[in-house]
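Trainee: quick check, what structure comes out for this input:
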Amino acid sequence: MNNLGKLFVISAPSGAGKTSLCNELLKTYDNLEYSISVTTRKPRADEIEGKDYFFVDEDTFKKMIQDDEFLEWAEVHGNLYGTPKKFINEKLESGVNILLDIDPQGARQLKSKLHFGVYVFIIAPSLKDLEERLRNRRTESEEKLRLRLENAKKEVRYYKDYDYIIINKNFKKAFNELNAIYIAEHLRSKDVKKIEDIMNLEV
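Mentor: Sure, this is the predicted structure:
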């Protein structure tokens, strides 16, 4: 089989359960890693350089934009975030699979630049269900919660940009579906260069 790694691009509105599903997939496979983004945001107390993010100042980030070092980048809540080309390419070329967690805007940028990648969109069963999950977190002000819900209404309309949609009503079922996608994408016939190399056929 093709020994290059595969890129899995995962998007979801806040509260859809994307992080929990991705973390479970990461625990399941040793050869799967999270993509590490570059950001101008200051590191939090528990965040580690090179593990959680690559932290840079704004001038460095803007220089990286000029040098075309990002697959995609965006400004979020006043901070800049980007997916570094070099990191992704080196991992994939070494055979490591990458899980990239980005919003639909970033996913669209990626799709316009790359001819590969598996795009998965995770959604809650309903907007009401999504609101209940966000309220149960007790981490959002009413203003921020309403903003997230309005953003969710816009984001779900990009579903056709994705190869797969998972409705996260039940975590176990949703994870089984995500796992099935991961397995199936490693069994594609187009990734087989020569069947003779697999079966030792005599020709």
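Trainee: C-alpha only now, for contacts and for neighbours.
Mentor: Fine.
Trainee: quick one: the strands in the protein?
Mentor: 7-11, 32-34, 37-39, 53-55, 70-76, 79-84, 97-101, 118-123, 164-167 (DSSP state E).
Trainee: which residues sit against the longest one?
Mentor: Applying C-alpha atoms under 8 Å, 6 or more residues apart in numbering, the set of residues contacting strand 70-76 from outside is M64, L80, Y81, G82, T83, P84, K85, G106, Q109, L110, K113.
Trainee: what angle do it and strand 79-84 make?
Mentor: Angle between the axes of strand 70-76 and strand 79-84 is 170 degrees (criterion: axes from the mean of the first three to the mean of the last three C-alpha atoms, to 10 degrees).
Trainee: quick one on the thing from earlier: figure out which of the strands of the chain is closest to D197.
Mentor: Of all the strands of the chain, strand 97-101 sits nearest to D197, with 22.3 Å by C-alpha to C-alpha.
Trainee: run this one through as well so I can compare:
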Amino acid sequence: MSKNADEQHKHGAGPAIARRGLLYIVSSPSGAGKTTLARRVLAADPNITMSVSVTTRAPRPGEQQSVDYHFVDRTRFEQMRDGDELLEWAKVFDNFYGTPRAPVEAAISSGKDVLFDIDWQGAQQLSQKMPGDVVRVFVLPPSGDVLEDRLKTRAQDPPEIVAKRMAAASSEISHWPEYDYVIVNTDVETSVASALAILTAERLKRARLLGLSDFVRKLQSAL
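Mentor: All right, here's what the predicted structure looks like:
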């Protein structure tokens, strides 16, 4: 029995059926709310964990090494990329980002879900490498004015970076048809509820329930 199935059984969520984990991808243009949404999903569900990316950018105020990101220099990043240690990688605003392969593969094999706060480039690469495991959610802002306001109020980036992110938003948004689900983030509580509903539904897909055949055989033999 996987740890995930055991947790479901103990909490009364149904029979303990072994399940393969999934890769839950949340993408959006900067400022649309994907990071807030991702954190709320993590806080609400103990069976999903955050994928910690590696990046060459400098830490922002309050960010912690190996918690928010694995901060590395460019030489180490290139070693990981060239050594096939990354499931995906991309260059964003002059910095590199990537997803370490080993912890992700270990998690989904044990029935644990992994959440990704990544852009469309990373989503494409993950979808190509692990097509049966990914669930892709794209988050849209309710309007361009709201997106600009959110970027300005974050107070973490200088005005020139805000302008660059706004300029890139239209291109990023153009990739929404590549995703399985789209959430327009007008209200955070509604968006979180939608994200959790998507997670619940995807966990119930027959293809992911590796122990379902055994469960059904035992059920039939008891009838």
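Trainee: still on that earlier bit, to Y158 of structure 1, which of the strands of structure 1 lies closest?
Mentor: Evaluated over the strands of structure 1, closeness to Y158 of structure 1 peaks at strand 118-123, with 9.0 Å, by C-alpha to C-alpha.
Trainee: tell me, that closest one lands on which residues of structure 2?
Mentor: The alignment of strand 118-123 of structure 1 onto structure 2 (TM-score structural alignment) spans residues 135-140.
Trainee: that stretch: average distance to aligned residues in structure 1?
Mentor: Superposed on structure 1, stretch 135-140 of structure 2 shows a mean distance to its aligned partners of 0.3 Å (mean C-alpha distance after the TM-score superposition for structure 1).
Trainee: buried residues in that stretch?
Mentor: V135, R136, V137, F138, V139, L140 (16 or more other C-alpha atoms under 10 Å).
Trainee: what does L145 of structure 1 align to in structure 2?
Mentor: By TM-score structural alignment, L145 of structure 1 lines up with V162.
Trainee: identify the residue spatially nearest to its match, adjacent ones excluded.
Mentor: L151 (6.3 Å; C-alpha to C-alpha, 6 or more residues apart in numbering).
Trainee: for the aligned residue in structure 1 for that neighbour, what are its contacts?
Mentor: The equivalent of L151 of structure 2 in structure 1 is L134 (alignment by TM-score structural alignment). By C-alpha under 8 Å, 6+ apart, L134 of structure 1 lies in contact with S14, G15, E140, L145.
Trainee: helices - which of those land there?
Mentor: L145 (DSSP state H).
Trainee: what ranges does structure 1 have for its helices?
Mentor: 18-28, 58-66, 85-93, 104-113, 127-137, 142-155, 171-185, 195-199.
Trainee: quick one: closest of those to T40 of structure 1.
Mentor: Evaluated over those, closeness to T40 of structure 1 peaks at helix 58-66, with 5.7 Å, by C-alpha to C-alpha.
Trainee: mean shift between the closest one and structure 2?
Mentor: Here the mean offset of helix 58-66 of structure 1 against structure 2 after fitting is 1.9 Å, by mean C-alpha distance after the TM-score superposition for structure 1.
Trainee: structure 2: matching residues for that helix?
Mentor: Going by TM-score structural alignment: helix 58-66 of structure 1 matches residues 74-82.
Trainee: cool, stretch 14-24 of structure 1 as well?
Mentor: Going by TM-score structural alignment: stretch 14-24 of structure 1 matches residues 30-40.
Trainee: what does the matching stretch contact?
Mentor: So stretch 30-40 of structure 2 is contacted by 26-28, 115, 117, 139-141, 147-148, 150-151, 165, 169, 185, 188, 191-192, 195 (C-alpha under 8 Å, 6+ apart).
Trainee: filter these to the buried ones?
Mentor: 26-28, 115, 117, 139-141, 147-148, 150-151, 165, 169, 185, 191-192, 195.
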